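1. quick one, fold the following:
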Amino acid sequence: MQHTNLGRSGLTVSRLVLGTMNFGPHTTESDSFSIMDSAIDSGINFFDTANVYGGDRKGHTEEIVGNWFTESGRRDEVVLATKVYGQTAEHPNGKGVSAKQIRFAVEESLRRLQTDHIDLYQMHHIDRSTPWEELWQAMDVLVAQGKILYVGSSNFAGWHLAQANEAASRRHSYGLISEQSKYSLITRDIELEVLPAAQAYGIGVISWSPLEGGLLGGVLAKAESGRRSKPRVRERIESLRPQLEQWEQLCADLGHGPGDVALAWQHTRPGITGPIVGPRTMDQLDGARRALDINLDESTLARIDEIFPGPGGPAPEAYAW
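-> All right, here's what the predicted structure looks like:
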């Protein structure tokens, strides 16, 4: 397993991130335990969850992870990341990142996770109604109490990253060390502003949906069942069919599965700490691990860019002189 520092911090994390969103809604607790056992045994030490994961039973995913900590006794081996923002209560202060909600949400996550601290506490989305000063005051209190160690973000624009870390700097706070962004060969928008801002501020980027909802995982060769049978998904497949045909042929020529190559490509991207893999089964976890053994040469990377062109580099060079 490959490991690296998360952003500018001294925190060492695996270059594959175990996403847990399927635990509960699609994967039983027993199977989830087996996946976490196998992940940690293979060196995947970075586990990502959120306080709203669990399908109709929000928080259930955190409960499953917490039950595994208690049963396995391996909490100290894991870099645990969870999130705050989503609606967790029906009253007006039941969502967002106000000081009140942060204080409530962290206690609930700690209870469900059966731990005394969260290694990386992430804002699941930008909260346009909460001042940065209030946010950092609340986070600094949690750090001082030992309930969280680091702060991260998710779904932030590049200028949000700059605002957040400049506000933290004014308070002499450490600021954000990570950002979770949607990033795949099909969705490369973050190359314009988010990745350059993150690199400038020493923020490690964790990519979610690296297989674009399964479209990069060999979708054309798979049966039209499950999620792929939905009309909206079928329409998107058809709109991307020329690119997907070229993509799957390239991967076949390389002798690797399309999903494995898509994950391997992530590790070639400057500023990317690692992609989140959210396995429903052990086979899917095994496939993700194979990506670390794939080396993509310059000619292959150039061909990938021909199939899935990015925005042309960072802004403003991508669109101006």
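2. use CA for all of it now, contacts and neighbours both
-> Noted.
3. elements contacting the longest helix seen in the chain?
-> In the chain, with assignment by DSSP state H, the single longest helix is helix 231-254. The contact analysis (3 or more Cα pairs under 8 Å, 6 or more residues apart in numbering; DSSP states H and E) places helix 231-254 against helix 258-266, helix 298-307.
4. could you also give me the structure for this next sequence, so I can compare it with the first?
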Amino acid sequence: MEYTDLGRSGLSVSRLVLGTLNFGWNTQEGDAHALMDRAHEHGINFFDTANVYGGNGGTETIIGNWFAAGGERRTKTVLATKFYGNMGEWPNQGRLSALNIRRACEASLKRLRTDYIDIYQMHHVDRATPFEEIWEAMDVLRLQGKIVYTGSSNFAAWHIVKGQETAKRRNCYGLVSEQSCYNLLNRTVELEVLPACQDYGVGMIPWSPLGGGLLGGILRRESLRAPIIAPELDKHRSAIAEYESLCDELGDAPATVALAWLLAQPGVTGPIIGPRTVAHMDASLRALEIELEEKTLQRLDQIFPGPGGPAPEAYTW
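-> Predicted structure coming up:
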């Protein structure tokens, strides 16, 4: 396994992140426990979850039960969870108010059966809550030893800038990571989000690295595709066909190439993988073994053109 520091911090994390979105929905608890055990066997120490996964805390509960089985599972894991979504129908059971930050953290700690969260992440920006309020609440949690670092997810670049500048004025650490949708089909973050992260020392953690399955060899198993992605497949069919042909030339699976491409991008800490089976997880490790040649990276840029680089040069001089 390869490891890297998360953003500007000294926290060492694996370059593949185990995503747990499927736990409790598509993956039953026993299988989820086997996946987490397998992740540790491979040296994957970075696990990501959220309080809304699995239906109001179901996924966190599964992870907590796994931690409770002992064997240094918790100490070997860099645990990241997220909060923002409504966990009930009553006011203040969602978003980023100081009240919900406190309540959501306490609830996650209980479900996860741990006394601290390594990276406590805001799942979305809350335009109604000032960063002064957010950082004050986060600082209290840090002083209490309940969280170690803070992260964001789905923030625009100016949200990252505003958050970091507010943190600087308060002499607090601010964000250590940002989770964004980033893959060969969706490269919008290259305009401003990724440059902002690099400038502020915030680690980029791409979610949906396979573009919802479109980059995982979809044409080879088209009969199994979900109806929900059919419009996207039709939209990108020509590019995906060319991409799968390139992967055949390289002798690697499309999913492997998609992950390897992300690992080659500057500023990327590691993509979130969401295996449903141990076999899927084992296959993902191949992405760490290959180094895409420059001509291959250029070919991928031709197949899936990005926005043209960072702003403003991408759309002006």
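5. related to what we said a few turns ago, ranking the helices and strands packed on helix 231-254 of the first structure by burial, who's on top?
-> helix 258-266 (a mean of 24; mean count of other Cα atoms under 10 Å).
6. dump the helices and strands packed on helix 231-254 of the first structure into a markdown table; add distance to residue 132 of the first structure as well.
-> Shown next, in a markdown table, are these (distance: least, Cα to Cα, whole Å):
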| stretch | distance to residue 132 of the first structure |
| --- | --- |
| helix 258-266 | 31 |
| helix 298-307 | 38 |
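7. quick one, what contacts the counterpart of residue 156 of the second structure in the first structure?
-> The equivalent of residue 156 of the second structure in the first structure is residue 157 (alignment by TM-score structural alignment). Residues in contact with residue 157 of the first structure (Cα atoms under 8 Å, 6 or more residues apart in numbering) are 193, 194.
8. roughly how far does residue 157 of the first structure sit from residue 6 of the first structure?
-> 19 Å (Cα to Cα, to the nearest Å).
9. pull up the distance across stretch 67-82 of the second structure, start to finish.
-> 18 Å.
10. likewise for stretch 257-273 of the first structure?
-> 22 Å.
11. so for stretch 97-111 of the first structure, what gets flagged as buried?
-> 97, 98, 99, 101, 102, 105, 106, 108, 109, 110 (16 or more other Cα atoms under 10 Å).
12. out of those, which two sit at the greatest distance?
-> The two members of the buried residues of stretch 97-111 of the first structure with the most space between them (Cα to Cα) are 98 and 110, at 18.1 Å.
13. just how off-centre is the longest helix of the first structure within its chain?
-> 24 Å (Cα atoms, centre = their mean, to the nearest Å).
14. who touches that helix?
-> With contact meaning Cα under 8 Å, 6+ apart, helix 231-254 of the first structure is reached by 215, 216, 218, 220, 227, 228, 257, 258, 261, 304, 307, 308.
15. who's in contact with the spatially closest residue to residue 42 of the first structure that is not a sequence neighbour?
-> Spatial nearest neighbour of residue 42 of the first structure, chain neighbours left out: residue 1 (6.7 Å); criterion: Cα to Cα, 6 or more residues apart in numbering. Contact analysis of residue 1 of the first structure by Cα under 8 Å, 6+ apart lists 14, 15, 42, 43, 44, 292.
16. make it 10 Å
-> 14, 15, 16, 42, 43, 44, 45, 289, 292, 293 (Cα atoms under 10 Å, 6 or more residues apart in numbering).
17. and what of residue 302 of the first structure?
-> 296, 308, 309.
18. what about the residues you listed, which one has the most neighbours?
-> Counting neighbours by other Cα atoms under 10 Å, residue 308 comes out on top of the contacts of residue 302 of the first structure with 18 neighbours.
19. quick one: the helices in the first structure, in order.
-> 29-41, 60-72, 99-113, 132-145, 158-170, 194-201, 231-254, 258-266, 282-290, 298-307.
20. now distance to residue 122 of the first structure too, for those helices, in a markdown table please.
-> Below are the helices of the first structure laid out as a markdown table (distance: least, Cα to Cα, whole Å):
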| stretch | distance to residue 122 of the first structure |
| --- | --- |
| helix 29-41 | 21 |
| helix 60-72 | 14 |
| helix 99-113 | 11 |
| helix 132-145 | 10 |
| helix 158-170 | 13 |
| helix 194-201 | 15 |
| helix 231-254 | 30 |
| helix 258-266 | 21 |
| helix 282-290 | 24 |
| helix 298-307 | 31 |
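21. and those, which is most packed in?
-> helix 258-266 (a mean of 24).
22. and the angle for it with helix 231-254?
-> Using axes from the mean of the first three to the mean of the last three Cα atoms, to 10 degrees, the inter-axis angle of helix 258-266 of the first structure relative to helix 231-254 is 80 degrees.
23. compared with the second structure, how much does helix 258-266 of the first structure deviate?
-> Helix 258-266 of the first structure, aligned to the second structure and superposed, deviates on average by 0.3 Å (mean Cα distance after the TM-score superposition for the first structure).
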